[in-house]
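sequence first, predicted model second:
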Amino acid sequence: MDPIDEMGSKLAQDPNPQSLTVRRVWVPGPVIVGAGPSGLAVAACLKEKGIPSLILERADCLGSLWKYRTYNRLRLHLPKQFCQLPNLPFPKNFPTYPTKEQFLTYLESYAKHFNLRPVFERAVKRAHYDARHGLWRVLASGPKKEVVEYVCQWLVVATGENAEAYVPHFEGREEFKGKMIHTSEYKSGDEFSGKKVLVVGCGNSGMEICLDLCNHNAYPSLVVRESVHILPQQMLGSSTFGLSMCLLKWFPLKIVDQVLLLITRVMLGDTAQLGIPRPRIGPLEYKSISGKTPVLDVGTLARIKAGDIKVFPGVKRLTHQGTEFVDERMENFDAIILATGFKSNVPCWLKDTFMFSEKDGYPVKPFPNGWKGKDGLYAVGFTKRGLLGASHDAIRIAEDINQDWKSKATQLMQQRSITQLKSFIEVLN
């Protein structure tokens, strides 16, 4: 058995196994799990208040989702002013919709600006609150099979909504002989040139990958299992998102939805005739209820109208050479790309807390109250509102910890000498 798995097995049986050699580290400030945009935002906001923190990241870089698990042509779907992290805007010379590489450059400069130094290749395997001592104990594995337990008073969960690829089960999966990958493995349409490819999922990624496949001379088809709102990326000379935010300052949400749908109907036509029905309620209201973001069209609909992309309903089962759909149609495909999204992995490692749902790994309390739990536990990046939501929560988390820091952490550091702190950690053994 792998030492990490053995460690997890022992911890599942006994949270304090005597046979497990663990190096313990006292962290005077919060431990932040995740060095993506959300984790960096919290650390920067804390730094501005003079509070140190420790960022643990399982990968070997900042923003690993963006670096390793996104396709090459990806750009921010919203204008950069709605995606910037707290206290440092994007460079002025960046385009309105920065590329993947530009966003990664921004994250690097953000970390450098605030002197943030995450500990990379530290995979958190277990975190739980030690009520006896009033501390969080965060167990992580390192690149050389090292096991470290970080002890702290505050824990910030910043692993986000996209920690693990979600791969649904399909009847007949073992029969299909073609290539099947998740979008997290897709880079470009180069390898699919001349091939028939089925893209399962019609969110922003699925739609854009279909467009990318067309541009590389592939023959894509798109599965649209549920209703979805598709809006133009730009309306009336400005971004659709920006226009929406402006209108919401003056009009009720339902009125704004009606305006958006009217303009969309003029610009894009009736998507239901293309096999893409809309939900009965407007895009903003639907987003607030379901958490599902409207798709911002970057040219895919035009290729669907031109017949370059076929649209199918849900998948009934996979066959040896392709797919049978719920409307009984059958089609052969050389490859299948699953644009089925990602999921949270928090329940796998965060134990003994009622803050996160065991079912989906999201905070139990709905937005905007899901950022704070009990005993110094916080969550950032789980709002289903992108980088803008993460930034708002990062600011609130830093303010909340700052209040606690002044009354608790400073007192602790002043009263305990280094020797006392070491003895304090030894008590946990």
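That came through, no problem. Numbering: from 1, shown residues only.

from now on I want contacts and neighbour counts done on CA atoms only, so please keep to that.
OK.

tell me if residue 361 really is in a strand.
No: under DSSP: H, G, I helix; E, B strand; the rest coil, residue 361 falls outside any strand and is assigned coil.

so how far is residue 312 from it?
31 Å (C-alpha to C-alpha, to the nearest Å).

what about the two, which has more around it?
residue 312 (23 against 19; other C-alpha atoms under 10 Å).

ok, and the closest non-adjacent residue to the more buried one?
Ranked by C-alpha to C-alpha, 6 or more residues apart in numbering and with sequence neighbours excluded, the top spatial neighbour of residue 312 is residue 223, at 4.9 Å.

what's around the one you found, how many residues?
There are 23 residues near residue 223, going by other C-alpha under 10 Å.

structure two is appended below for comparative analysis:
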Amino acid sequence: MASALLNGHAAATLPNGTAATLTSGKDDPPHGNAVDAPIAPSLELPKIATSLLPPAPLSEEECTAIAQDWLDRLSAILQSGNAPSADELKGVLAHSSAPWWKDHLALTWALRSAHGLPAIAKLLEPVIPVRKPAAPSLSKAAYVPMSSTLQFVRAQFAFETPQAECQGIACLIPEEGEEGEVVWRAWIVFTQMAELKGHLADLERLKVPDEGGNEQEEVDVLIIGAGQAGLQLAAALRTMSFRTLIVDRVPQVGDHWKRVYTSFKLHLSKYYCQLAYHPWPESTPFFPKIKDIAGFLDEYSRDLHLNVLLQSEVKGAEFDKAKSAWEVTISVGGKEKTVKAEHLVFATGLSGYTAMMPTVPGKENFKGEVMHSLDYRAGEKYKGKHAIVVGTACSGHDIAADLYANGAASVTMIQRKATMVFAEKGFRAATGAMYHENGPPLEYADRLGEVMPNQLTKLLMAQHPPTDEYVAIEAGLEKRGFRLLERDLGHIIFERGGGHYLDVGCSQLIVDGKIGVKSGVPLKSFTETALVFEDGTELPADVVVFATGYSHLSLREGVQKLLGAEATRGLSDVWGLDKEGHAKGVYRDSGVPNLWLAAGPFPFTRYNSKLLAMQIVASHFGLLQDRFDV
């Protein structure tokens, strides 16, 4: 779901929330059946021979017949009750291109992926006999022509296990059979838990306040942080009748967002950035601004009757192993109270506000202003001034454009590393097909968005090159000395944690020479009136804004600082991709009993909030003993 993270700003640059998940302390450790074989035999997209491709787009009836035939073959394997062998899986999985199987809780109670027939066989071998999936039933089939050489039938199906109602999607490609016939096999299979039996999500529960409200002294789940991650998780848990309490230091829900610069707006549409269970107000602009976001989060918490304890701070928490619960100490109005909670969730943001700012000699002699982008508000006061912005990701571009719009005498962006730039119109076209005013249900759209493994993001993006118009903009940027990084969403979001720009207009200002660029030359020092570079050049400056990002470690460090080293022994790393292509430490076992993490941009938290809620509920009822995790 890398595209879901390109929310105009990287997860690390905003007061978001992240999500990691954990097995309950009363559950046995997860099975260690990580796939030892390399999960990527070869990262490539299928190239289907023209002779195998249908001469014309397949009709719905033809797609349905192909999908049903494949499901019948899959069902025969699943219904045997035995662990499927690699030879058996050859009947349903692609031969011409290494297949993928991606599972979100349905079969493994974890976030897992396997690439290649041997790896998939190893993943499924212990799972199928334990999970006992029922025969899948076809929901829908459609023809998807991605390119001239990559076309597939997308089969959507439903199935059940004794514990859950599940959904699946398979991308079926045509291959040559033993006798020269066309056989459709799965290039990708995605299985996802949709509902936990006995604890089905009931949205009617969101219409009625809990008894006790935010004064409760014993809850099922205590969530630290009232951002989009904490709020959506609380809402998901409420639909399953779990008592929750959210604790935050701010006076009003949404206040975190008021700390960013006033020109801030999301760079992707309000439809793509919806929250679960509650749409944006109709008056919200296509690209929501600060006041829209802050106001909506407050409205969300009230309309869904979420229990939020504001102007309060969690001072510490201790885990009682005997009771399998946390005792959380909270400071409220200068007085301390204790709340007992079986589960504790940190939804305090992937990076919080731990700003990264390089040390530049001579700063104390500089007569102008120096600040991090966290402290920048608006460009009005810098009219007629010479401005420098260090950093060329989203915040750097936004601030440079704001300074220019407010009449700065000059604006120069300092590019330290090559930057990945994406055309907003391209993303609007890609996401707008599913996320729009009259779009399908969010859960359906999000499920389709989860099918492709993160490792394939770069290859899939190459299937949709920039338009001629944007190629001209890229050429103009390079002519101005702006270095472009090859587009790879998975890397820029999960590994680098930022360093990209979704172009909403600033690139054209650079191309037109209205905003200057100095690239690839390290900063040396400040003088009283300028910034000096290692090549001996200097730029006059009245204000220097360092849009240099935030620490990616602060969420994990914050957990360790609050709970202590002993309580967080075994806490997993946070962010970056594991060897199977899923984000580390988020929406999965965190390594500490009954402790969970939650953070990320709007689409990411929207999709994962229910997955995390189901794991918390399952943990409470002791259903995670047979989790098959990495």
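Yes, it's here. Model, not experiment: these values are computed from the prediction.

got a TM-score for the pair?
In this superposition the chains share a TM-score of 0.78, using TM-score structural alignment, normalised by the length of structure 1; 376 aligned residues with a C-alpha RMSD of 3.1 Å.

alignment lookup: the residue nearest to residue 312 of structure 1 to structure 2.
By TM-score structural alignment, residue 223 of structure 1 lines up with residue 414 in structure 2.

got the contact list for that match?
Residue 414 of structure 2 is in contact with 388, 389, 390, 391, 392, 517, 518, 519, counting by C-alpha atoms under 8 Å, 6 or more residues apart in numbering.

make sure it is indeed in a helix.
No: secondary structure of residue 414 of structure 2 (three-state DSSP): strand, not part of a helix.

just the helices in the stretch 401-550 of structure 2 please.
With DSSP state H, counting those that start in this stretch, the ranges of helices along the stretch 401-550 of structure 2 come out as 424-432, 442-449, 457-462, 468-479, 489-490, 506-511.

excluding its backbone neighbours, what's nearest the counterpart of residue 75 of structure 1 in structure 2?
Counting by TM-score structural alignment, residue 75 of structure 1 corresponds to residue 265 in structure 2. Distances taken as C-alpha to C-alpha, 6+ apart place residue 289 nearest to residue 265 of structure 2, at 4.2 Å, with adjacent residues excluded.

same deal with residue 382 of structure 2?
Per C-alpha to C-alpha, 6+ apart, closest to residue 382 of structure 2 is residue 408, 5.7 Å.

what do we get in structure 1 for residue 249 of structure 2?
Match for residue 249 of structure 2 (TM-score structural alignment): residue 58.

coming back round to it: and in structure 1, which of the contacts of residue 414 of structure 2 remain?
With both residues aligned by TM-score structural alignment, their matches' C-alpha atoms under 8 Å, the contacts of these that structure 1 also has are 388, 389, 390, 391, 392, 517, 518, 519.

tell me which of those is nearest to residue 314 of structure 2?
Of all these, residue 314 of structure 2 sits closest to residue 391, with 34.0 Å by C-alpha to C-alpha.

look up the closest residue to the equivalent of that closest one over in structure 1, ignoring the ones flanking it.
Using TM-score structural alignment, the equivalent of residue 391 of structure 2 in structure 1 is residue 201. Excluding the flanking residues, the one nearest residue 201 of structure 1 by C-alpha to C-alpha, 6+ apart is residue 339, at 4.8 Å.

and the one you found, what pairs with it in structure 2?
Using TM-score structural alignment, residue 339 of structure 1 pairs with residue 547 in structure 2.

ok, its match touching residue 398?
No: in this structure, residue 547 of structure 2 is not within contact of residue 398 by C-alpha atoms under 8 Å, at 9.8 Å.
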